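*Asks:* Turn this into a structure:
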Amino acid sequence: MTRPAEARVVTSPANPEIKRIRGLALRKKREEEKLFVAEGLRHVMEALEAGWPLETLVYQAEAAKRPKLAEALAATRAAGGLCLEVTEAVLAKMTKRDNPQMVVGVLPQRWQTLESLRPGKLWIALETVRDPGNLGTILRTADAVAADGVILIGETCDPYSPEAVRASMGSIVRVPLVRATPERFLAWRAGWPGLVVGTHLSGEADYREVAYDPPVLLLMGNEQAGLTEAAAAACDRLVRIPMAGGADSLNLSVATAVMLFEIARERLRLSP
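*Replies:* From the prediction side, this is the model:
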C-alpha cells in the first residue's frame, strides 16, 4: 500500500501529538487549545465541506485507499495541518474506544457572539443544559430544520465534548453556536425583534395553537428544573406539549424536536 506523501507515521500511544489529542477529551484542554475532535471520515469531510480547516488529521493505514481520505489529506496539508498515519491500537488509545473509526480530525472551535447574531428565521436558546447527548441531539435537530443557530445560556455542558459531537452526527459544523451569561442573554433578548416562546408546565397555550411568525426564538430550560423564573418571564408566550399517558414530561431533546418541527412546519411542508 502506498503511503500518502508528507504523512508522519506514529506507532506509539506515547507520541506527544497523540497525547495532546487524547488530552482534548478534557474540557479544560479543549478550552485552552480551542480545539475539538471529530471521529469518522464522513464527519471529517462534512467539516471540510462546511469550510472548517483541519488542525490535525489522524488515520489508520487501511483507510488510505479511500478516495475521500486523499481529499482530506490534501486539504489538511493545504491549510498547514498535520497528517498522522497510526495503528488501530493507537487510535483506540487516543479515542478511548475499542472499535475506533479509522479517521479522526482535530478542528478549531467556532463561537459567535450575541452582538453578531442575525435574527434570521429561528434560533434556539438552551438554559443550563447538562447532558451532552441531549445537546448533540438538539444540534442535529436544529440542523434538520435549518435553524439559524443555538445559544447556550449559563453553565451548560460543552457542545464540543466527544459525547455531544458524536450525538450531533456531524451537525456540530453546520449549526452556529453562541454562549452567554443569563444576565447578558436577558439584556440582549430585550432587543429581539420577533416572538420569544418557551415550554413550561404552567403554559396556557397548546404548542400547536400559536402562530410562529419568524423570527422566532425558542427558549428551552434545564433537563430537571425547566426554565428559570427569569427566563420564563422573558418569553412572550409559554406553551405546553399535551401528555395523554402516564408521563408528565418529555426528554429535553425530544421536547425541543417537537417544538422545532412545529415552528418550522409550514417551511418544511412537502410539495404534493
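
*Asks:* use CA for all of it now, contacts and neighbours both
*Replies:* Fine.

*Asks:* need the strands for this structure, in chain order.
*Replies:* 8-10, 35-39, 56-60, 82-86, 103-108, 122-127, 149-153, 177-180, 195-199, 205-206, 216-220, 237-240 (DSSP state E).

*Asks:* Output those strands in a markdown table; the columns should cover mean neighbour count and distance to Thr137.
*Replies:* Shown next, in a markdown table, are the strands of the chain (neighbours: other C-alpha atoms under 10 Å; distance: least, C-alpha to C-alpha, whole Å):
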| stretch | mean neighbour count | distance to Thr137 |
| --- | --- | --- |
| strand 8-10 | 15 | 34 |
| strand 35-39 | 23 | 15 |
| strand 56-60 | 25 | 25 |
| strand 82-86 | 22 | 30 |
| strand 103-108 | 23 | 20 |
| strand 122-127 | 24 | 13 |
| strand 149-153 | 23 | 12 |
| strand 177-180 | 20 | 14 |
| strand 195-199 | 23 | 18 |
| strand 205-206 | 14 | 24 |
| strand 216-220 | 24 | 14 |
| strand 237-240 | 20 | 21 |
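
*Asks:* Let's see this one next, to set against the first:
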Amino acid sequence: MYLITVLGNLLIILAVNSDSHLHTPMYFFLSNLSLADICFISTTVPKMIVDILTHSRAISYVGCLTQMSFLIIFGCMDDLLLTVMAYDRYVAICHPLHYPVIMNPHLCVFFVFVSLLLSLLDSQLHNLIILQFAYFKNADIYNFCCEPAQILNLDCSDSFIKSIVTYFVSAMFGFFPISVILFSYYRIVSSILKIPSPGGRYKAFSTCGSHLSVVCLFYGTSVGVYLGSAVSHSPRKSVASSVMYTIVTPMLNPFIYSLRNRDIKNSLRMLHSGKIYVRT
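*Replies:* Below you'll find the predicted structure:
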C-alpha cells in the first residue's frame, strides 16, 4: 500500500509537470496535494514497518512528538489544499470569464504558501499543549502512530488553556475549511442547475466529481477519529479510522483522480509512449 501510494502520487506529479496542457491552477493544486500525501503517509508507515520487522512498538518521547508534528503538518496541508481546490472549482464554474484573472499564478502560489504556514502553526499549537503536560513515561498508545487526538487524551488534568487552544484549532482547521467547501459546492450546484442542457450540467459537475470524492473520504475518516476519541474509548475503532485517513485515503487519491480525469489519463498515456518529456 505504501509503494502504491508513493508511485501513484509521483506519477500524478510527473504527469502534471511534463504536460504543458496541465499547467493550470487545478492541476497545480493537485500536484501539491500529491506531494503532501506522499509526505503524510511517510510519517507513519515506515516506522510501522520497522516495528513489524523488529517486533518492537516502542518510540521515544521526542520521536513521538516529531512524528505527531509531521503528521499534523501534512494532514493540515491536505485539509487546506482540498479547501483551496474547492474554491478553485467555484471560481471556474461560477465565474468562468474571470477565472484566468482571479486564479493567477501568484495567487495560487500564495494559497499554497499560506496553507504551509497555517499547517506549521497548527503543529506548533499542538506541541505547545503537549509540552505543558508531565513527561509520559511508559505510556500506552493504542494505535500504530502517535495520533494527536490520543496524545491529548493521555493528560488527565483539566486545563482551561488546553481546552481553549483545542477548540480554536478545531474551529480553524475543521469547521472553517468544511464551511468553505460546503459554501463553494452550494454555489457550484446552484450554477450547474441553471445550465439548460443535461450534457452541459454533466460536464460541469464531472470536473468536481474527483475532488468531492476525496473530500468525503478524507473528512469522513479524519473527523471520525476526533469525534470517536471524544465519544467512544474503543481502541479498535480509533485504529481503523486512523488507518483510513492516514494510509487508505492517500493511496486512493491517485486512483480517484486518474480514473475519473481524462486529462490525467491522456497525459499518462503520452508519458508512457514517450511523446512528452519532462521539462528541465
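
*Asks:* Tell me how the two chains score on TM-score.
*Replies:* Structural agreement between the overlaid chains, expressed as a TM-score with TM-score structural alignment, normalised by the length of the first structure, amounts to 0.22; 92 aligned residues with a C-alpha RMSD of 5.8 Å.

*Asks:* Mind putting the strands of the first structure into JSON lines with distance to Arg22 of the first structure?
*Replies:* What follows is these, written out as JSON lines (distance: least, C-alpha to C-alpha, whole Å):
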{"stretch": "strand 8-10", "distance to Arg22 of the first structure": "14"}
{"stretch": "strand 35-39", "distance to Arg22 of the first structure": "9"}
{"stretch": "strand 56-60", "distance to Arg22 of the first structure": "12"}
{"stretch": "strand 82-86", "distance to Arg22 of the first structure": "14"}
{"stretch": "strand 103-108", "distance to Arg22 of the first structure": "11"}
{"stretch": "strand 122-127", "distance to Arg22 of the first structure": "29"}
{"stretch": "strand 149-153", "distance to Arg22 of the first structure": "26"}
{"stretch": "strand 177-180", "distance to Arg22 of the first structure": "24"}
{"stretch": "strand 195-199", "distance to Arg22 of the first structure": "38"}
{"stretch": "strand 205-206", "distance to Arg22 of the first structure": "47"}
{"stretch": "strand 216-220", "distance to Arg22 of the first structure": "33"}
{"stretch": "strand 237-240", "distance to Arg22 of the first structure": "43"}
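
*Asks:* Could you pull out the helices in the stretch 51-200 of the first structure for me?
*Replies:* Applying DSSP state H, counting those that start in this stretch to the stretch 51-200 of the first structure gives helices spanning 67-78, 88-95, 132-144, 162-168, 182-189.

*Asks:* What of the stretch 151-280 of the second structure?
*Replies:* According to DSSP H, counting those that start in this stretch, the stretch 151-280 of the second structure carries its helices in the segments 160-170, 176-193, 198-231, 235-243, 249-259, 262-273.

*Asks:* buried residues in the shortest one?
*Replies:* What it means is helix 235-243 of the second structure. Residues of helix 235-243 of the second structure classed as buried: 238-239, 241-243 (neighbour count, 16 or more other C-alpha atoms under 10 Å).

*Asks:* again with the third one
*Replies:* In terms of neighbour count (16+ other C-alpha under 10 Å), helix 198-231 of the second structure has its buried residues at 201, 204-205, 207-208, 210-212, 214-215, 217-219, 221-222, 224-226, 228-229.

*Asks:* And Ser18 of the second structure, how far from Ser241 of the second structure?
*Replies:* 36 Å (C-alpha to C-alpha, to the nearest Å).

*Asks:* quick one: contacts of stretch 176-191 of the second structure?
*Replies:* Stretch 176-191 of the second structure has contacts (C-alpha atoms under 8 Å, 6 or more residues apart in numbering) with 79-80, 83, 86-87, 89-90, 93-94.

*Asks:* got TSV for those residues, with secondary structure, distance to Ser191 of the second structure and neighbour count too?
*Replies:* Shown next, in TSV, are the contacts of stretch 176-191 of the second structure (DSSP: H, G, I helix; E, B strand; the rest coil; distance: C-alpha to C-alpha, whole Å; neighbours: other C-alpha atoms under 10 Å):
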residue	secondary structure	distance to Ser191 of the second structure	neighbour count
Asp79	helix	25	22
Leu80	helix	24	25
Thr83	helix	19	22
Ala86	helix	14	25
Tyr87	helix	14	18
Arg89	helix	12	23
Tyr90	helix	9	23
Ile93	helix	7	19
Cys94	helix	6	17
